[in-house]
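*Asks:* Generate coordinates for the sequence data below:
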Amino acid sequence: MPQLTAERREELLALLDDQERLRAEYPAVAEYLEVSPALTGTGDDVADAAFELRLLHFMTAGTSVSDPYWEIVGPLVQAQDGRRVLAPTGGSRLAYAQTVLHQAYAYAVPSPETVGWVREVVAGRKLVEPGAGRGYWASRLNSAGIDVVAFDAQPPNSEPNPSFPRAGTRPLATWYEVQHARSLLEVKADNSGSVMFLCWPPGWEDPMASDVLAEFEDSDGECLVYIGEPPGGKTGNSAFFSALAARWKLESVDSQYVSWWNLNDYAQAWVRT
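*Replies:* All right, here's what the predicted structure looks like:
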């Protein structure tokens, strides 16, 4: 269980007692707390209760906590078949919480180990992140000393983004400055000394991944960090994976990457051949 001060316990009790305020300020949390009792847990009632307390505490803590996503999910990490996985037993309740956390923070989990691995790959260079969403990864990477430029075609702080809906009066729209741009070249025309960070690009043959990779290549980019699923999965498109196979070489894989139990994503570093 998270260690709460007496003052924080009183704040949470007051929030739970005022359902109108909870729904107005934190509608995703309110809906989760209403629905979750009817859903199947992981089989460990104590762990499930601790998880829900962490979710309530950290999702309503505002800017007082620098990395709420990891604070919520970190205790769920277990080893499974050589991978680090969140709650291998899963369950419909956790699957619902997963969507809430995806929309609030990011699809991929920025564990401290993976942030450190990215820092080693970047090695002092500038990092540019297309499709940055709420900028949660950008925030964590920047906190590790990486110079990050983040952009998105639909920054949640300036226009509607179906992947990161704006809900309630309190949650942050973005965790980092996310520029509004539809093209990598609008943000950075010369990428010869940059690393591109592509995290969970849209799948289902959406051309975003292959388009931005082509722009990166055309602007002399030579190092890519890709976080997502393999070909045929939920991220990237066939043209993107074909380009990697044809013109890039896999240089490094993060062995400490943390994935949700129901996903098959990983973190890779690629260099131009």
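*Asks:* make it CA atoms for all contacts and neighbour counts henceforth
*Replies:* Noted.
*Asks:* And the helices in the stretch 1-150 of the chain, which stretches?
*Replies:* Here the stretch 1-150 of the chain has its helices, by DSSP state H, counting those that start in this stretch, at 6-17, 19-25, 27-35, 45-59, 68-73, 92-104, 112-122, 136-143.
*Asks:* what comes into contact with the fifth one?
*Replies:* Contacting residues not belonging to helix 68-73 are listed as 51, 54-55, 58-59, 86, 101, 105, 109-111 [C-alpha atoms under 8 Å, 6 or more residues apart in numbering].
*Asks:* Tell me the buried residues in that helix?
*Replies:* The neighbour-count check on helix 68-73 (16 or more other C-alpha atoms under 10 Å) flags 68-69, 71-73 as buried.
*Asks:* And it, how far out from the chain middle?
*Replies:* Once both centres are worked out by C-alpha atoms, centre = their mean, to the nearest Å, helix 68-73 turns out to sit 11 Å from its chain's centre.
*Asks:* Second input sequence below; structure requested for side-by-side comparison:
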Amino acid sequence: MVERLVELSTRLQEMWESTPTVALPGWGHPFRSLAELLPERDLLLADRNPQMVPLLWYPALRAHGPAGPVVEVFDHLPGDRPASPLMLRRQDLAGLYSWAVCTASAVEWIGAVTAGAPLVEVGAGSGYWARQLSLAGVGVVATDLHPVEGNGFTHGFRYAEVETFAAADAVRRHPGHTLLLVWPPPADPMAVRALRAYRGELFLYVGEGPGGMCADAAFFAELDRHWTAEAVCPLTVRWLGHADGITLYRRRRPVLP
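*Replies:* From the prediction side, this is the model:
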């Protein structure tokens, strides 16, 4: 897999050097490499973010969203491009790294809005986000119901130590930590169980909204009832066709003892 990733990255870079844009059927705007559409700091820190090894050279589009720029990455190329047969799809890369695209901008924003408070990530999978946050100086405890090797959502590669606990148990074991959920599995009660067990005032959510590919209806009902969105990451980088983002929520009223 490493060899394929290196070859894919090399072929894609060669393609962009000869052709600065790529037209794809059905799209009115040309695609550029993700590297061209990201802030310079994301590029400077890409060497410690393995997910960026191939993604920097994937085709992408940039638009303006309600909170700031939205950059969407596509996992296909026209069939006549030499790199096309080597392209790894979103599902393949998600299993290797994370279902959400993790950028330096996102990690630094999380560190800023949490003001140095430690995090507890529930449903951490391979620990990819925990690793990137740790590299940026953010304290984080990664937890998951399943060990990395037995997690059906990842390919078994471990990026950080992941404690094996159920969602609610993980939250209760770390009462002084801010809760972080990254792309909780769809139609699964894990996310709502974690949120109901959580007693803190701030909560970080990375994923899609109601009706999307994350969590269940009970989670979004709980979120709507007791939480309000306080801030949104000003740069959204996601896979084309999805609607995920990074939001900081604040509890509407204090939790009763």
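*Asks:* Which of the helices of the stretch 1-150 of structure 1 sits closest to residue 262 of structure 1?
*Replies:* Smallest distance to residue 262 of structure 1 across the helices of the stretch 1-150 of structure 1 (C-alpha to C-alpha): 8.5 Å, for helix 92-104.
*Asks:* Mind listing what's buried along that closest one?
*Replies:* Within helix 92-104 of structure 1, the residues that count as buried by 16+ other C-alpha under 10 Å are 93-95, 97, 100-101, 103-104.
*Asks:* any idea how far residue 87 of structure 2 is from the counterpart of residue 177 of structure 1 in structure 2?
*Replies:* Alignment note (TM-score structural alignment): residue 177 of structure 1 maps to residue 161 of structure 2. Distance, residue 161 of structure 2 to residue 87 of structure 2, by C-alpha to C-alpha, to the nearest Å: 30 Å.
*Asks:* returning to what we had before: need the helices of the stretch 1-150 of structure 1 in a markdown table (columns: distance to residue 247 of structure 1).
*Replies:* Output for the helices of the stretch 1-150 of structure 1, formatted as a markdown table (distance: least, C-alpha to C-alpha, whole Å):
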| stretch | distance to residue 247 of structure 1 |
| --- | --- |
| helix 6-17 | 53 |
| helix 19-25 | 48 |
| helix 27-35 | 43 |
| helix 45-59 | 42 |
| helix 68-73 | 35 |
| helix 92-104 | 32 |
| helix 112-122 | 19 |
| helix 136-143 | 27 |
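*Asks:* and of these, who's closest to residue 205 of structure 1?
*Replies:* Closest among those, once you apply C-alpha to C-alpha, is helix 92-104, at 20.9 Å.
*Asks:* Can you check which part of structure 1 stretch 136-146 of structure 2 sits on?
*Replies:* Stretch 136-146 of structure 2 corresponds to residues 144-154 in structure 1, going by TM-score structural alignment.
*Asks:* next one: that stretch to chain centre, how far?
*Replies:* Here stretch 144-154 of structure 1 is found 13 Å from its chain centre; the criterion is C-alpha atoms, centre = their mean.
*Asks:* tell me which of the buried residues of helix 68-73 of structure 1 is nearest to residue 188 of structure 1?
*Replies:* Proximity of those to residue 188 of structure 1 (C-alpha to C-alpha) peaks at residue 69, which lies at 29.2 Å.
*Asks:* which residue lines up with that closest one in structure 2?
*Replies:* Counting by TM-score structural alignment, residue 69 of structure 1 corresponds to residue 51 in structure 2.
*Asks:* What's the match for residue 211 of structure 1 in structure 2?
*Replies:* In structure 2, residue 211 of structure 1 lands on residue 193 (TM-score structural alignment).
*Asks:* State the helix or strand in which that match lies.
*Replies:* Residue 193 of structure 2 belongs to helix 190-197 when assigned by DSSP states H and E.
*Asks:* what range in structure 1 does the helix or strand just after that helix sit on?
*Replies:* Next in sequence after helix 190-197 of structure 2, counting helices and strands by DSSP H and E, comes strand 202-207. Counting by TM-score structural alignment, strand 202-207 of structure 2 pairs with residues 223-228 of structure 1.
*Asks:* Can you tell me what sits against that stretch?
*Replies:* Contact with stretch 223-228 of structure 1 is made by 108, 118, 194-201, 234-236, 264-272, as judged by C-alpha under 8 Å, 6+ apart.
*Asks:* Mind checking which of the residues you listed land in strands?
*Replies:* Among these, DSSP state E puts 194-199, 266-272 in strands.
*Asks:* Pick out the most distant pair among those residues.
*Replies:* 194 and 266, at 21.3 Å, using C-alpha to C-alpha across those.
*Asks:* how close does residue 40 of structure 2 get to residue 167 of structure 2?
*Replies:* Applying C-alpha to C-alpha, the value for residue 40 of structure 2 to residue 167 of structure 2 is 37 Å.
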